[in-house]
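Student: Give me the fold of what follows.
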Amino acid sequence: MPSSFTLDSRRLPVQRTVEAEVSVPAGTKAGSYPVRVEVAGSGVESLVREATVEVREPNRCATPADGQCAVDLAREANHDGTATVAASGEGDFDGGGWSYDAALLPKTGPVTWGGVTYQAPDASGTAANFTEARGQSMLLPAGRHSTLRLVAAAHNGTVSTTLTVRYTDGTSAELPVTVGDWAGSAPGGSTVALDMDHRIRRGQGVDGPSVRLFATSAPLDAAKTVRSLSLPDDPRVEVYALTLV
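Tutor: Take a look at the predicted model:
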């Protein structure tokens, strides 16, 4: 970014867009750091904007084996989508009081569906076990992979959307995916990872219809090292597990 520049408005409104590059020194501890930008000019009031830079550790491979990296998303999980018959109000997957039955989901740890090993989140109690898509970026374990395998489900309808993968060389790619509604059938390009014959309704317990988790995939550039994955800003999309292959 230039240290200074001049805009000649000739008494007309004029503007210029300038990129502000923020570098993070090596060894910076994880945490949130304030960034303050001030713009000043002759004869006008200064304009100040503040932002926050968050420094995070990358997520780890929970079960690296056979070239597969089952990503541990425990730090990314932000939504409890499970409940039980005994505690029907503990979670709320769809915002309407319905949840997956924790008793029908795998225990925390590795689980294999369709020949791919994933890291299943904690389905017990009020633990966050889904990553609701809010436009956030998730740091991935650095590595070269050809495919992103995703287990997810949507509520209030099937969602066709786009993920963004970023590589360490500064390039990025858009990954179109379709996430099926949890009470619907698998959309094209995906399969049913887990089929459950009921769900839990707040204040009632066991309730129909049957619900599912869906597995889908998207290609990665195996010649490049992955850095992060950005989710869409659509909270109907809920990520359960993610594996790099």
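Student: contacts, neighbours, all on C-alpha from now
Tutor: Will do.
Student: OK, contacts around the closest residue to D80 other than its chain neighbours?
Tutor: Nearest non-adjacent residue to D80, counting by Cα to Cα, 6 or more residues apart in numbering: A128, 4.2 Å away. Neighbouring residues of A128 by Cα atoms under 8 Å, 6 or more residues apart in numbering: A74, A77, N78, H79, D80, G81, D122.
Student: Contact partners for L104?
Tutor: Residues in contact with L104 (Cα under 8 Å, 6+ apart) are M196.
Student: same thing with S46?
Tutor: Applying Cα under 8 Å, 6+ apart, the residues contacting S46 are E38, V39, A40.
Student: what's the next secondary structure element after whichever strand or helix holds it?
Tutor: Remark: S46 resides in strand 44-55, with elements defined by DSSP states H and E. Counting by DSSP H and E, the next helix or strand C-terminal to strand 44-55 is strand 69-71.
Student: Show me which residues of that next one are buried.
Tutor: The neighbour-count check on strand 69-71 (16 or more other Cα atoms under 10 Å) flags C69, A70, V71 as buried.
Student: packing partners for the next helix or strand after it?
Tutor: Counting by DSSP H and E, the next helix or strand C-terminal to strand 69-71 is strand 82-83. For strand 82-83, the elements it packs on are strand 98-101, judged by 3 or more Cα pairs under 8 Å, 6 or more residues apart in numbering; DSSP states H and E.
Student: List the contacts of the strand it packs on.
Tutor: 81-85, 91-93, 198-202, 211.
Student: list the helices and strands the next helix or strand after that strand packs on?
Tutor: Later in the chain than strand 98-101, the nearest helix or strand by DSSP H and E is strand 109-113. In terms of contacts (3+ Cα pairs under 8 Å, 6+ apart), strand 109-113 is packed against strand 116-120.
Student: now for the helix or strand following the strand it packs on, which elements pack on it?
Tutor: Sequence-wise, the next helix or strand downstream of strand 116-120 (DSSP H and E) is strand 131-132. Packed against strand 131-132 by the contact rule (3+ Cα pairs under 8 Å, 6+ apart) you find strand 237-244.
Student: Name the residues of the strand it packs on that come out as buried.
Tutor: Within strand 237-244, the residues that qualify as buried are V237, E238, V239, Y240, A241, L242, T243, L244, counting by 16+ other Cα under 10 Å.
Student: Which one of those is nearest to A142?
Tutor: Nearest to A142, judged by Cα to Cα, of the buried residues of strand 237-244 is L244 at 10.3 Å.
Student: now the other sequence, so there's something to compare against:
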Amino acid sequence: MPPGTAAGSYPVHFTVEADGAARVTREATVEVRPAAKCATATDKQCAVDLSKDMAHDGTATTDNPGQGDFDGSGWSYDAGLLPAAGPVTWDGVTYEAPDPTGTAANFVEARGQTLLLPARSHGTLRLVAASHNGPVTTALTVRYTDGSSSEVPLKVGDWAGQAPEGTTVVLDMPHRIKAGQGVDGPPVRLFGSSVELNDAKEMRSLTLPDDPRIEVYAITLS
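Tutor: I've put the predicted structure just below:
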């Protein structure tokens, strides 16, 4: 992108030609946006503000059981059992909790998108997430400001299941909400996991897998 390009969405046109073949034209859209910022920062931790990347409402209430839909089948987390928007500390790590109320988007659904993160050197990426329709074993792509990248493994537990090996339960809730009904079992959870980074480099972005079963709740860099 040219230096100084303003934030926004830009169409890009591609044309391919070859002897003896018809011309092929395709279009894509490139989005230019500022990188996410640290909502809460200390010398050792950066709780990332993911509000611009969140596009899925996974919470509901007993008064409005159809307000969200975490798993695509009408079940949601109970908004009243989640922390209020703002800093929340689990296992010694401070995260930026999204807004659980109303129809606010409070999860980043993994669809292969890239999240631009604060460009700093970090040794660990802490991630709070859950999956639906079964646990997921996958990988994240970490990119650095020098142009290099690496793939790191990730396990995400099913929200109504147990924590996969190497992960922890950061929040255990006794029930969930069903659209058209209200309180419903079984208990559900949010899981925490850690991903090692190269602290000799500055991290630039994180690419999520293309698997919408995975829902990211919070990220902290440390």
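Student: returning to what we had before: how big is the offset of the strand holding S46 of structure 1 relative to structure 2?
Tutor: After superposition onto structure 2, the mean distance of strand 44-55 of structure 1 to its aligned counterpart is 2.5 Å, using mean Cα distance after the TM-score superposition for structure 1.
Student: How far off centre is that strand?
Tutor: 26 Å (Cα atoms, centre = their mean, to the nearest Å).
Student: Could you do stretch 210-217 of structure 1 as well?
Tutor: So, by Cα atoms, centre = their mean, the centroid of stretch 210-217 of structure 1 is 16 Å from its chain's centroid.
Student: and if you look at stretch 133-143 of structure 1?
Tutor: For stretch 133-143 of structure 1 - counting by Cα atoms, centre = their mean - the centre lies 6 Å from the chain centre.
Student: which residues of structure 2 does it align to?
Tutor: Under TM-score structural alignment, the match for stretch 133-143 of structure 1 in structure 2 covers residues 110-120.
Student: what does stretch 174-183 of structure 1 give?
Tutor: Counting by TM-score structural alignment, stretch 174-183 of structure 1 corresponds to residues 151-160.
Student: how about the matching stretch: buried residues?
Tutor: Buried residues in stretch 151-160 of structure 2 (16+ other Cα under 10 Å): L154, K155, V156, G157, D158, W159, A160.
Student: What is the neighbour count of the residue nearest to the last one when sequence neighbours are not counted?
Tutor: Read it as A160 of structure 2. Of all residues not flanking A160 of structure 2 in the chain, V188 sits nearest, at 4.5 Å (Cα to Cα, 6+ apart). By the measure other Cα atoms under 10 Å, the count of residues near V188 of structure 2 is 21.
Student: Need the counterpart of V188 of structure 2 in structure 1.
Tutor: In structure 1, the residue paired with V188 of structure 2 according to TM-score structural alignment is V211.
Student: Just confirm its match contacts I200, I think it does.
Tutor: No - when contacts are counted by Cα atoms under 8 Å, V211 of structure 1 is not listed as touching I200 (10.2 Å).
Student: List the contacts of the residue nearest to A160 of structure 2.
Tutor: V188 of structure 2 is in contact with Y77, W159, A160, G161, D172, M173, P174, H175, R176, counting by Cα under 8 Å, 6+ apart.
Student: And the contacts of strand 98-101 of structure 1, which is closest to M138 of structure 1?
Tutor: Taking Cα to Cα as the measure, M138 of structure 1 sits nearest to G81 out of those, at 19.7 Å.
Student: From W182 of structure 1, how far out is that closest one?
Tutor: According to Cα to Cα, to the nearest Å, G81 of structure 1 and W182 of structure 1 sit 11 Å apart.
Student: Enumerate every residue touching F70 of structure 2.
Tutor: By Cα under 8 Å, 6+ apart, the contact list for F70 of structure 2 reads H56, D57, G58, T59, S76, Y77, H132.
Student: State the number of residues packed around G92 of structure 2.
Tutor: When neighbours are counted by other Cα under 10 Å, G92 of structure 2 registers 7.
Student: Give me the distance between the closest residue to L127 of structure 2 other than its chain neighbours and A200 of structure 2.
Tutor: Leaving aside its sequence neighbours, L127 of structure 2 sits nearest to I219 (Cα to Cα, 6+ apart; 4.6 Å). I219 of structure 2 sits 20 Å away from A200 of structure 2, going by Cα to Cα.
Student: Kindly report the same for D158 of structure 2.
Tutor: Taking Cα to Cα, one finds D158 of structure 2 at 34 Å from A200 of structure 2.
Student: cool, A97 of structure 2 as well?
Tutor: Distance of A97 of structure 2 to A200 of structure 2, computed by Cα to Cα: 29 Å.
Student: who has more neighbours, those two?
Tutor: Comparing A97 of structure 2 with A200 by other Cα under 10 Å, the one with more neighbours is A97, at 25 against 9.
Student: you'd agree that one is up against A79?
Tutor: No - with contact defined as Cα under 8 Å, A97 of structure 2 does not reach A79; the gap is 11.9 Å.
Student: S32 of structure 1 matches what in structure 2?
Tutor: For S32 of structure 1, the residue aligned by TM-score structural alignment is S9.
Student: hmm, I was thinking of D221 of structure 1
Tutor: Using TM-score structural alignment, the partner of D221 of structure 1 in structure 2 is N198.
Student: Its match touches V142, doesn't it?
Tutor: No - at 9.5 Å, N198 of structure 2 does not count as touching V142 under the criterion of Cα under 8 Å.
Student: Between those two, tell me which one has more neighbours.
Tutor: Set side by side, N198 of structure 2 and V142 show unequal neighbour counts under other Cα under 10 Å, the larger going to V142 at 21 against 15.
Student: what lines up against V85 of structure 1 once you look at structure 2?
Tutor: The pairwise alignment with structure 2 assigns V85 of structure 1 to T62, based on TM-score structural alignment.
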